[in-house]
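Novice: Pasting a predicted model and its sequence here:
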Amino acid sequence: MNEFKGKVVLVTGASSGIGAEIAIVFAKHQVRLSITGRNEENLKKVAEECRKLGAKEVLEIIADLSKDNEAEKIVEETIKMFQNMDILINNAGTVSLSLLSKATREEFDETFDVNVKAVVFLTQQAIPYLEKTKGNIVNISSIASHFYDPKVLLYSMSKAALDQFTRTVALEVAEKGIRVNSVNPGYVPTNILRLICDTSEEKEDFQKLSSTLHPLGKQNLTVEEIADSVLYLASERAKMVTGVCLDVDRGRSLTGQ
């Protein structure tokens, strides 16, 4: 029996990478999808793929979660279309590379606006609807939340805040029957790499180095593996799991690297 069939799933940052794959995996289970992203062209392509794979309905919302009131707009449009919500996937995120000595207020604000502030207020808006359906939330965090690399200070801080949010909100909404968890991936090659590397050679070198740091298989994670982990946490198989930040990293966090 398909437990997800007909459920309403909202996925942020779904125009590419991990978010797109999460939407695609849920589409195969015949859900009703609300997907958001900043790139309209890419979001349309993802929506079409989701429809082909079995999504019953797909709502596309162009939104920039670095801006105020976008969270409210996303939830409002989702509820207007579907009347309820069963699963919220807070996936949208950004990466900044900067040592403390070179960090700017603009970088700080953008990183925390997207990775933390947007999640807080989108979740706040969604809770009343998730309470009605006894739904659940899966946040996409990172193992960077608990390792220490000066080059990703702001990003790591934002993901540590997201982990704290996940655990604390899970406790707050448990009495409402809502579960809140996160998936914390190791390195996944996606388009976000453009924010880290300037040239194709740098990208290739970065990916080769990163793969050696994942003990299990000595390879980087795939978007499919992250999406499968999200599907598990959102499913009835994880009905007793809440407040968990699940490292999906081929053992990298065990090495401290």
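Specialist: Structure received. Note that the coordinates shown come from a computational prediction; the quantities given were computed from them, not determined experimentally.
Novice: C-alpha only now, for contacts and for neighbours.
Specialist: Will do.
Novice: helix, strand or coil for the spatially closest residue to K44 that is not a sequence neighbour?
Specialist: Spatially, and ignoring its direct neighbours in sequence, K44 is nearest to E60 (7.2 Å; C-alpha to C-alpha, 6 or more residues apart in numbering). Of the three states, E60 takes strand under DSSP: H, G, I helix; E, B strand; the rest coil.
Novice: wait, what's in contact with E60?
Specialist: Shown in contact with E60 (C-alpha atoms under 8 Å, 6 or more residues apart in numbering): 34-36, 43-44, 47.
Novice: May I ask which two of the residues you listed are separated the most?
Specialist: Spanning the widest gap among the contacts of E60 are S34 and K44, at 12.0 Å by C-alpha to C-alpha.
Novice: For V223, see how far away the closest residue to R250 other than its chain neighbours is.
Specialist: Leaving aside its sequence neighbours, R250 sits nearest to L216 (C-alpha to C-alpha, 6+ apart; 4.7 Å). As for L216, its distance to V223 is 16 Å (criterion: C-alpha to C-alpha, to the nearest Å).
Novice: what about these two, which has more around it?
Specialist: V223 (19 against 13; other C-alpha atoms under 10 Å).
Novice: The more buried one: what's it in contact with?
Specialist: Contacts of V223 by C-alpha under 8 Å, 6+ apart are 17-18, 21, 188.
Novice: Make CSV out of those and add secondary structure and neighbour count.
Specialist: Shown next, in CSV, are the contacts of V223 (DSSP: H, G, I helix; E, B strand; the rest coil; neighbours: other C-alpha atoms under 10 Å):
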residue, secondary structure, neighbour count
G17, helix, 18
I18, helix, 24
E21, helix, 22
V188, coil, 22
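Novice: Second structure for comparison follows:
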Amino acid sequence: MSFSNKVVLVTGASSGIGAATAILFAKEGANVAIVGRNQTKLTKISEECEKHGKMPLVINADVSKDEEAENIIKQTVEKYGRLDVLVNSAGISKFGSILDGKIVPVYDEVMNTNLRAIINLTTLSAPYLVESKGNVVNISSTGAELVPKVPQFIPYCVSKAALEHFTRGAALELSSSGVRVNVVRPGPVRTDMIENSGFPGTWDTFKAGTALDRVSEPMEIAELVLFLASEKAKGITGSVFTSDNGYLLKN
């Protein structure tokens, strides 16, 4: 799946799925722009990309802030002259429920990053994707499909369910312009999510909840992203691809 001379923008690229995706696109010959909030981690991922391909464009930004989102697209197009693939991997997980009184502020924060920022970046990218007949791949979660049995997960699950619905709407609207939009829905993936979110559990907890008794590695999800972004998936749009080791089968 060569992406030689293609321009790929990956948000949430400082760690986890976003980082693995950026590295894999670089390995396949793409010109990659990587976006994240942690400059130190971005620098490390940039070095990994360069080992496998070309040095990426590094953009230290918060996708939830409109001015920074606009600058992300501006820098990418100014650097490379085009945009072929947008991978929306940036996402956060915060906890708040109705009865603990935290759900509204947590909802606002989570939705700003997990949904609104993606809608905004897709809108800003659309003219360039129409020109290149490119595509968008959004990163969701099995949380989009689950009833949040732990109340504190309600904002996160709602954000991912809404993201998948937005993806279908965007795919329908942009299809007449030759632009595809799809979703990858991972189950448990071994990232720094647990330590970043303060989730009270371990990867063994997630592993026990899968049918295949395993937790995925970020590169597995990255490979699926590359497939959906490639010409091999030219007939696929508005679709949700689940890679969860059978997590939904047991939950």
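Specialist: It's in. Predicted model only: the values in this text are computed from it and were never measured.
Novice: Provide the TM-score value for the superposition.
Specialist: Here the TM-score for the pair of chains, by TM-score structural alignment, normalised by the length of the second structure, is 0.95; 248 aligned residues with a C-alpha RMSD of 1.3 Å.
Novice: Just the ones of the contacts of E60 of the first structure in helices?
Specialist: Within the contacts of E60 of the first structure, residues falling in helices by DSSP state H are 43-44, 47.
Novice: Spatially central, which residue of the second structure would that be?
Specialist: S89 (1.7 Å; C-alpha atoms, centre = their mean).
Novice: Map that one onto the first structure.
Specialist: Applying TM-score structural alignment, one finds that S89 of the second structure aligns to N91 in the first structure.
Novice: Secondary structure class of the residue sitting furthest away from the middle of the first structure, three-state.
Specialist: Here the centre of the first structure is the reference, and by C-alpha atoms, centre = their mean the most remote residue is S101, at 28.9 Å. Three-state assignment for S101 of the first structure (three-state DSSP): helix.
Novice: Counterpart of it over in the second structure?
Specialist: For S101 of the first structure, the residue aligned by TM-score structural alignment is L99.
Novice: repeat for S142 of the first structure
Specialist: For S142 of the first structure, the aligned position in the second structure is S141, judged by TM-score structural alignment.
Novice: helix or strand for the closest residue to its match other than its chain neighbours, which one?
Specialist: Once flanking residues are discounted, S141 of the second structure sits nearest to R185: 4.6 Å by C-alpha to C-alpha, 6+ apart. Per DSSP states H and E, R185 of the second structure falls inside strand 180-186.
Novice: Would you mind pulling up the elements that that strand packs against?
Specialist: strand 135-139, helix 154-175, helix 218-229, strand 240-243 (3 or more C-alpha pairs under 8 Å, 6 or more residues apart in numbering; DSSP states H and E).
Novice: before we move on, the earlier item: quick one: contacts for the residue nearest to S141 of the second structure?
Specialist: Counting by C-alpha under 8 Å, 6+ apart, R185 of the second structure makes contact with 139-142, 240-244.
Novice: Kindly report the same for Y155 of the first structure.
Specialist: Taking C-alpha under 8 Å, 6+ apart, we find Y155 of the first structure in contact with 94-97, 111, 144.
Novice: farthest-separated two in those residues?
Specialist: For the contacts of Y155 of the first structure, with distances taken as C-alpha to C-alpha, the pair at the greatest spread is T111 and A144 (13.8 Å).
Novice: In the second structure, what sits opposite S235 of the first structure in the alignment?
Specialist: Checking TM-score structural alignment: S235 of the first structure goes with S230.
Novice: Surely A171 of the second structure touches V181?
Specialist: Yes. If you go by C-alpha atoms under 8 Å, A171 of the second structure and V181 touch, sitting 4.8 Å apart.
Novice: the more surrounded of the two?
Specialist: Set A171 of the second structure next to V181 and count neighbours by other C-alpha under 10 Å: V181 wins out with 30 against 22.
Novice: on that earlier part again, next, work out how far apart the residue nearest to the centre of the second structure and I34 of the second structure are.
Specialist: Between S89 of the second structure and I34 of the second structure the computed distance is 11 Å (C-alpha to C-alpha).
Novice: Now do the SS call for L146 of the second structure.
Specialist: Put simply, L146 of the second structure is coil when judged by three-state DSSP.
Novice: Neighbours of it, how many?
Specialist: 14.
Novice: Kindly report the same for T205 of the second structure.
Specialist: Residues lying near T205 of the second structure (other C-alpha under 10 Å) number 12.
Novice: before we move on, the earlier item: show me the one in the ones in helices among the contacts of E60 of the first structure that has more neighbours than the rest.
Specialist: Neighbour max across those (other C-alpha under 10 Å) = A47, 26 neighbours.
Novice: what residues are up against that residue?
Specialist: A47 of the first structure makes contacts with 35, 58-60, as judged by C-alpha under 8 Å, 6+ apart.
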